[in-house]
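Trainee: sequence first, predicted model second:
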Amino acid sequence: MKAAVLREVNQPVTVEDVQVDAPAPREVLVRTGASGVCHSDLHFVEGLYTTPMPCILGHEAAGIVEAVGEQVSYVKPGDWVISCLSVFCGICEYCTRGQPYLCTRTAVTRSSNDPPRLRRDGEAITQFAQLGAYAAEMLVHENALVKVDDDIPFPQLALIGCGATTGLGAVLNTARVEPGSTVAVVGCGGIGIHCVQAAALAGALRIIAIDTTEDKLGLAREFGATDVIDATAGNVAERIMDLTDGGVDYSFEAIGLKQTAEDCYNMLRPGGMATIIGMVPEGVKIELDAGNFLRRGRAIQGCTMGSNRFRTDMPRYIEFYKQGRLKLDELVTQELALSEINRAFADMKAQSVRRSVITDFDN
């Protein structure tokens, strides 16, 4: 099969022919229908986060089941599925206490004694997040999939696999935004724009979108923002405090920078909560004023994949979309061939508002 392989950081990915093993027990072979190009993948290309190489990136995908291994009971060939990097084992401490997004991944990977799922000329190829969606096929554990109906196009389904699930979940599951509250979203890209939508779904009275790109701020207004702030002038936290006469109830950081994470904390009202979603680079320290921390109470928390229980959450998000309460069509702005993935990364670096989705895996 064709796959986009990352072999070195800060180098273009290369489209290569990769061999796929047969499904082992509880494994499923999926023909990839679409895969979103997520900023998280770019972090690994740039070396801000590490993964074993060579590696097939991509984790925001949807497709059709081609084959299943023994003991698979959840799906069958022909089923439409969305993949999720929150693959869960169902037996570890976190799974059994209702936090499958923190799963320790017991028994959902192959051991070092087993043949690799993917290889090229005998060399093992890593699947990013146990998925590797920048490829014509994905060989995954069945607990990385949710079965869905076949009445929504693959590009829209793919966006639910990460961007929608993370952004919506951060608001609805992690922070649990209350009706009538004031919300600020810092960064209106693929994750932040869903935070804006989720705040509207949750009944927030005021939703403030912050970004440096005019197009993204315009899109945020369409998606439910009541106010927008151009961050290029700086002093974001101070401006939010003035605008809200004392701070917001909830803030969400959807970029992954030290400064914006600190801004999200500094724009809170007493008793407010800042939720950090963006992938702040490994090793970076976030500085908080201790006195304010004590006064503000709950203050700050992290968020892993929208605290999702994806087999429950994703069907709910699909229903929101069908009812017209969740916008996805407006985000699928650039459908590309697999060979154009480096152009998609370049657009992302340039802060393009376009949302790239790989839909042609043969070119």
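Mentor: Thanks, I have the structure now.
Trainee: all contacts plus neighbour counts: C-alpha atoms, from now on.
Mentor: Fine.
Trainee: what about the helices in the protein?
Mentor: Secondary structure of the chain (DSSP state H): helices located at 39-45, 93-96, 154-159, 165-169, 192-201, 214-222, 236-244, 258-266, 290-296, 310-322, 341-349.
Trainee: one more to weigh against that first structure:
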Amino acid sequence: MADGTTRFHHGGEDVFHYGPATNAPLTVVAERAVVSVDPAMPLDLAALIGCAATTGVGAVRNTARVRPGEAVAVLGCGGVGISALHAAALAGAYPVIAVDVRPDKFAALIRMGATHCVDATAPDAADQIREIAGRGVDYAFVTTSAASAFPLAMGALAVRGTCVLIAGYPDGVALGFDPGHLLNGERRIVASKYGSSNPPVDFPDLVDMYLAGRLDLAAMVSHRWRVDQMDEAYDALRSGAATRGLIVFDTESAG
């Protein structure tokens, strides 16, 4: 809560789960934490705006401000990554390279705007990315804390390219890089927290993009689970099998 306490407890211990997230059909939040949006917005898809879409789209639009023709790679194509991928395509970036450990997701990623896909587990993944882009990418968005992702992103950058760090890492984790690679190519590392967003402004804007048919939130959703299937949802999250999943309380919407 705003005062540093939590209203959720289990076994006498405080439970922190991203503020109001409860896996419950109803919750109570402070008035200032509520953003009014167009009532035409489907609430199940609005759930994506509350986190993944704002983080991924915002990293492209607000943090990096990707321009047409700039080369982009997205490393890790779950909910945040697929949102960044889609936003890069909407911004006119080219190429837009999806980099993931699950090749079975590549067809879905191409439908969301990827022009090329690279298997992140390939030993020459960085070489493949640089070859596709011709000289390396202008922006590499790191949405996964997998140990190989950050060095892969740095190795794929063009001269004056930027690594945009979105992934959350456990406290105390240190990332290493070659200072000479950074300095000699005038490369940069920037962080993007929640898409550098301002929710009262960005949420309605993303809703308007969806209602105008530009932001394809529905296509991002690969799975829907009922509440009693929650363990399956978390298994898919851990394995990377889902692009974006939804836990729904309307049993007719799951499947």
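Mentor: Structure received. Please read these numbers as outputs of a predicted model, since none were measured by experiment.
Trainee: out of the helices of structure 1, flag the one nearest residue 359 of structure 1.
Mentor: Proximity to residue 359 of structure 1, assessed across the helices of structure 1 by C-alpha to C-alpha, is greatest for helix 154-159 (7.3 Å).
Trainee: could you check how far the residue lying closest to residue 177 of structure 2 once chain neighbours are set aside is from residue 145 of structure 2?
Mentor: Counting by C-alpha to C-alpha, 6 or more residues apart in numbering, residue 177 of structure 2 lies nearest to residue 151, which is 7.2 Å off, once chain neighbours are set aside. Separation of residue 151 of structure 2 from residue 145 of structure 2 (C-alpha to C-alpha, to the nearest Å): 11 Å.
Trainee: now do the same for residue 24 of structure 2: its match in structure 1.
Mentor: Using TM-score structural alignment as the criterion, the counterpart of residue 24 of structure 2 in structure 1 is residue 135.
Trainee: its match contacts residue 2, correct?
Mentor: Yes. With contact defined as C-alpha atoms under 8 Å, residue 135 of structure 1 counts as touching residue 2 (5.8 Å).
Trainee: count the residues that sit near residue 15 of structure 2.
Mentor: A count of nearby residues for residue 15 of structure 2, using other C-alpha atoms under 10 Å, gives 15.
Trainee: go on, the one 5 residues further on?
Mentor: Neighbour count of residue 20 of structure 2, defined by other C-alpha under 10 Å: 18.
Trainee: now residue 224 of structure 2
Mentor: Using other C-alpha under 10 Å, residue 224 of structure 2 has 19 neighbouring residues.
Trainee: so who does the alignment partner in structure 1 of residue 218 of structure 2 touch?
Mentor: With the correspondence set by TM-score structural alignment, residue 218 of structure 2 lines up against residue 329 in structure 1. Going by C-alpha atoms under 8 Å, 6 or more residues apart in numbering, residue 329 of structure 1 touches residue 156.
Trainee: what distance do you get for the residue nearest to the spatial centre of structure 2 to residue 59 of structure 2?
Mentor: Against the mean C-alpha coordinate of structure 2, by C-alpha atoms, centre = their mean, the closest residue is residue 80 at 1.2 Å. In this view, residue 80 of structure 2 and residue 59 of structure 2 are 10 Å apart by C-alpha to C-alpha.
Trainee: kindly report the same for residue 164 of structure 2.
Mentor: Counting by C-alpha to C-alpha, the gap from residue 164 of structure 2 to residue 59 of structure 2 is 8 Å.
Trainee: any common contacting residues for the two?
Mentor: Contact criterion C-alpha under 8 Å, 6+ apart; residues shared by residue 164 of structure 2 and residue 59: residue 192.
Trainee: more neighbours, the two?
Mentor: It is residue 59, of residue 164 of structure 2 and residue 59, that has more neighbours when counted by other C-alpha under 10 Å, with 29 against 24.
Trainee: now which residue in structure 1 aligns to that one?
Mentor: Checking TM-score structural alignment: residue 59 of structure 2 goes with residue 170.
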